[in-house]
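K.L.:
Just to be clear, the model below is a prediction. Sequence and coordinates:
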Amino acid sequence: MAVTQQEIESRLWDAADELRVAMSEAQYSSVVFPLMFWKYLSDTWEHHHQEFLDENDLDGLSAEEAHEIEYRDYQSFKIPFIDRGTIQERRASWSSILATITLPGLGQRVRASLQAIETANPDKFSRLFGAMTWTSEAVLSEEVLGAVMQAMDRTPKMHEGNMSHDVLGGAYEYLLKRFSDGSGTRAGQFFTPREVVELIVEILEPKSFESVYDPTCGSGGMLIASANLLKARGGRGYTLKLHGQEAVPDTAGVARMNLFMHNLTQFKVEVGDTLKDPRFKKDGSVAQFDVILANPPYSLKWKPWTSDPRAIGGVAPQSSADWAFVQHMIASMDPKKGRAGVVLPHGVLFRGGQEAAIRKRALDDDLLEAVIGLPANLFYNTSIPTAILVFRARGTKAPARQDGALFIDASNRFTKAKNRNILTDADIADVVTAYHSDFDSDGTPVDADGEGALSARFVPTTEIVANGYDLNIGRYIKQAAAEQEDLGTLIDVYNIARAERQKTELRMLKVLSAAGIEGFDE
């Protein structure tokens, strides 16, 4: 009997809910995902082990020969033994450890099992399970850990003979979303809402055998969505070469598990600070990819580069790494067909100083293809409105899109949900339609379909230059002007104006002081 999506999701949530007495919902993922993946590996290994036993006569084989045949023809990873040579020796599998659930030291056995699996499969599972601090009795009591494992054991067997990877991957996604919906900021830091991910992927359109890169990959959702879209369109999603970098080791582990659960094995997820230590290199420079997509942390304080070839147009200020992430993505675009999509707050469109210099360079080099304004309150960790910026490698824009940028206002296209606004499938389709539209000599879409069409306009670079390289959507689409006066944007504008006023006052006071005029309050 086939396992339904609803059944496995319900069982997994029951297991997660056992943690409510021990920790906040924001911490559930650190426990549930390693346990879930361990059960998946164990169920899969035992399923193939049984196939091996059923299909082979072991009477004439030595232990070494049997082992060689099993791992050559049936198994794709190892589940080793722990405590070898002792009375406690047992396989590091879910079922083996579950059988000891009433014995003291459960957390230690779980930790030893996960570490043994990592060690036995260094190419696949190195550092996969993260820090595993939850296996300590001081963090999670053995009683609660045992309850979680018993509840999770009531889920159906997680192997390909019992459920598809679509069901398994869907269950993993369900938990990611459930944790994010319930816990807000902390989980939202590594989970981008699926509809935003789908929109970016639809616009960038990964093709079979292309390389896809997310420099701030979080839980890996953008990489998985790229493969899913390709598959949905009749392509071969498994042919994509997926690459991700994530600063938080435990979150990188979540991404790796997520990819495996979706049956995507051509991937590399590295740990490290992308701006400080980019892990994907080639010939001394950052590696280049066909598709780059990201939802980096907004307005991140960082240590600016002193000398880095990625810093086209200048170096982003210490107060905000937004444009530094863009510069990294631009440097990572393949020169022949590279394209990039990034979600950022509206401040990147108009802030002055060093950011304005970088923005100028991106426009002068004709790298920016589109600016898409999104609604406010789409994300779990911020209510501010955001925008998608789309870039193309220099000289690769379609002729009709050269020497200008497309502006699309989707700020009022959303449906209110419990904790945030969402984009519907129809909203996503309308944005994609506007993105692919043709435009007349005034920059107006020639095929806009009446009242429901999104406001969009193709703006020549000369007009943007005349506006001081300001990309504020309201400058180019008048309907967007009022909608953009949200609190977050107004605060950004106020802070910039205040800083400029303070610098001007300081210069004035110095001039007056030099002239011998005193008496002004500083």
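P.N.:
Received, thanks.
K.L.:
Please count neighbours and contacts with C-alpha atoms only from this point.
P.N.:
Will do.
K.L.:
how many neighbours does Lys157 have?
P.N.:
Counted with other C-alpha atoms under 10 Å, the burial measure for Lys157 works out to 18 neighbours.
K.L.:
tell me the secondary structure for it?
P.N.:
Going by DSSP: H, G, I helix; E, B strand; the rest coil, the secondary structure assigned to Lys157 is coil.
K.L.:
show me the contacts for it.
P.N.:
Lys157 makes contact with 40, 43, 163 under the criterion C-alpha atoms under 8 Å, 6 or more residues apart in numbering.
K.L.:
Is it possible to get those out as JSON lines so that each row also shows secondary structure, distance to Arg361 and neighbour count?
P.N.:
Shown next, in JSON lines, are the contacts of Lys157 (DSSP: H, G, I helix; E, B strand; the rest coil; distance: C-alpha to C-alpha, whole Å; neighbours: other C-alpha atoms under 10 Å):
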{"residue": "Tyr40", "secondary structure": "helix", "distance to Arg361": "49", "neighbour count": "21"}
{"residue": "Asp43", "secondary structure": "helix", "distance to Arg361": "54", "neighbour count": "21"}
{"residue": "Met163", "secondary structure": "coil", "distance to Arg361": "51", "neighbour count": "18"}
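K.L.:
put this beside the first:
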Amino acid sequence: MSDRGTHRGSARTEDSATREVYTEVRGHRARLSRLMNAHDAARLVIGLLYLSRTPHAAPGSSVPAWPWLRGLAADRGARLGPAVSRCLAHGLPETGAGLDDTGTRGGVPALPPGADDPLRGLILAISSVRKPGALLDLCLADLSAEQARGNHYFTPGDVARLMVGAAAPQDGHRLLDPVCGSGGLLVESHRYVQERIGLTPALTLRGKEQHAPTSQIARMNLAVRSIEARILPPGDSLAEPERDPYDIILANLPFNQHDWTPEGERGRGSGQRHPLPSDPRWPEEPPPRGSGNAAWIQHIAHALAPAGRAAFLMADSVAKSPQPATRRLRERLMRDDLVECVIALPPRVFGHTDATACLWVLNKDKRARRDWGTVDRRGHVLFINARRAFERVARSSARRLGDTHSERILDTLAAWRGTVADADATVPYLDEPGWSRSCTTEEIARRRHELMPTSYAAASPGLEHDTLSRIDRLKHELVEKLSRGHELESRLLDVLEEI
């Protein structure tokens, strides 16, 4: 057997072993969920996994650490609840609020009576894992599902791989995620560069998250994988411009964020149409108060370095809305030649909602240049219609993008840029009806600067008349109209406040 075959065989064995441990861990978590909040139980599992892989106490100190907890779990008569609470209180990274009055850190869930048996099972199962990254990914997916009803999900792995591949970070880059959630896009960026250079990347990774408990999860996620990154104190990234330029910005943005303005400006009525203070991020026109979409796009564009790139998820309405403010934003982006690619993603692959979204790719330097692409794409935008590029999850109504569809999207983008790794195998880019189309900024201007991929790379007539396609289209139109109605309601309230 070749070395590659041996490696694949060992990888399959490791994956199988991780799945077995995950099944065991999930069973113990389910038992805990009957005694406590399911969300807290999911966070508890991640906290224990973090404790098992990071040092927290110097030898000889009185601060409890994982070896002590593991030894206690082996004693069937020991009480584990107080011991686990003590270890988590001293070992978890800060939430951003610092230490409490007892000298312990926040974010420690209260453990109910009767939790000793599932806690013992969790500790022993986690101790048996050799490489915790895969198990951590599965546990983060569980936590994401628990909090998805509040629209606070984490970016799925296949979507994260697509976003990072579209932005294509390189060794030495400065990278920012201004809404980093669990830190998944930072982790994927590190993996992406490491696979290409075969060494530990010299990346400068920065992340910021508004919710303190989620910021804590991001710190744990990166620490377990031994990835050096700085998660900034919890806060609103839109509160002020970024101080430093970044080569790469990645973001799974909140859609249609109402009342996004800084705390000091909220609720202030001045009788002006745009009562926001002057800001270098919007030198021509401040974004509307009713939706943060325009603010996020301009925040990201302002923070890019001279040759910087960004990939972010954005609601469909921004790409096609006829509203004057949104249309003027698209016009400015076209005038500055910032938009490189817009990809229409399938519904329900990036969160637990039917709302559709696009992946936008910005690029401040679309010239042909070394270490990037062989084709000069100034004055052009690539549109990819991946609305139906999904696969169904077995025994579920859920969908996912899947690696096959992600790779097809990235291959199309690479051919358009001229960045195929094997120069001898480079295939010139050609438009593909129903899938992709390259357009000039002049054509886009004639269409009132619309940036909706489904308008440029429309599906074939046969597919359009297919029954399932018609049903999907009607569902999407209904969701969009409901979303649009909510946005108009927010704008109307803003106007009424200013009268």
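P.N.:
Noted; the coordinates are in hand. This is a predicted model, so every value here is computed, not measured.
K.L.:
hang on, the earlier thing: just give me the closest of the contacts of Lys157 of structure 1 to Met333 of structure 1.
P.N.:
Closest to Met333 of structure 1 out of the contacts of Lys157 of structure 1 is Tyr40 (35.7 Å), distances taken as C-alpha to C-alpha.
K.L.:
what residue of structure 2 matches up with the closest one?
P.N.:
Aligned against structure 2 by TM-score structural alignment, Tyr40 of structure 1 finds its counterpart in Arg53.
K.L.:
quick revisit: quickly name whichever of the contacts of Lys157 of structure 1 is closest to Val342 of structure 1.
P.N.:
When those are compared for distance to Val342 of structure 1 (C-alpha to C-alpha), Tyr40 comes out closest, at 33.0 Å.
K.L.:
so that closest one sits right up against Met158, yeah?
P.N.:
Yes. Taking contacts as C-alpha atoms under 8 Å, Tyr40 of structure 1 lies within contact range of Met158: 5.0 Å.
K.L.:
Which position in structure 2 pairs with Leu259 of structure 1?
P.N.:
Looks like Leu259 of structure 1 aligns to Leu222 there (TM-score structural alignment).
K.L.:
Oh, that last question was meant for Val271 of structure 1, not what I typed.
P.N.:
For Val271 of structure 1, the aligned position in structure 2 is occupied by Pro234, per TM-score structural alignment.
K.L.:
Report how many residues lie close to its match.
P.N.:
Burial measure for Pro234 of structure 2: 20 neighbouring residues, criterion other C-alpha under 10 Å.
K.L.:
Look up the closest residue to it, ignoring the ones flanking it.
P.N.:
With C-alpha to C-alpha, 6 or more residues apart in numbering as the criterion, Pro234 of structure 2 has its nearest non-adjacent residue at 4.8 Å, and that residue is Gln210.
K.L.:
Quick check: the one you found vs Ala218 of structure 2, distance?
P.N.:
Gln210 of structure 2 sits 12 Å away from Ala218 of structure 2 when distances are taken as C-alpha to C-alpha, to the nearest Å.
K.L.:
the more surrounded of the two?
P.N.:
Comparing Gln210 of structure 2 with Ala218 by other C-alpha under 10 Å, the one with more neighbours is Ala218, at 25 against 17.
K.L.:
In contact with Thr45 of structure 2, which residues?
P.N.:
Careful, residue 45 of structure 2 is Val and not Thr. In this structure, Val45 of structure 2 makes contact with 29, 122, 139, judged by C-alpha under 8 Å, 6+ apart.
K.L.:
Quick check: it is in a strand.
P.N.:
No. Applying three-state DSSP, one finds Val45 of structure 2 to be helix, outside a strand.
K.L.:
Mean deviation, the helix or strand where the match of Leu259 of structure 1 lies versus structure 1?
P.N.:
Here Leu222 of structure 2 is covered by helix 212-224, with elements defined by DSSP states H and E. Its match in structure 1 and helix 212-224 of structure 2 itself, once the structures are fitted together, sit a mean 0.8 Å apart by mean C-alpha distance after the TM-score superposition for structure 1.
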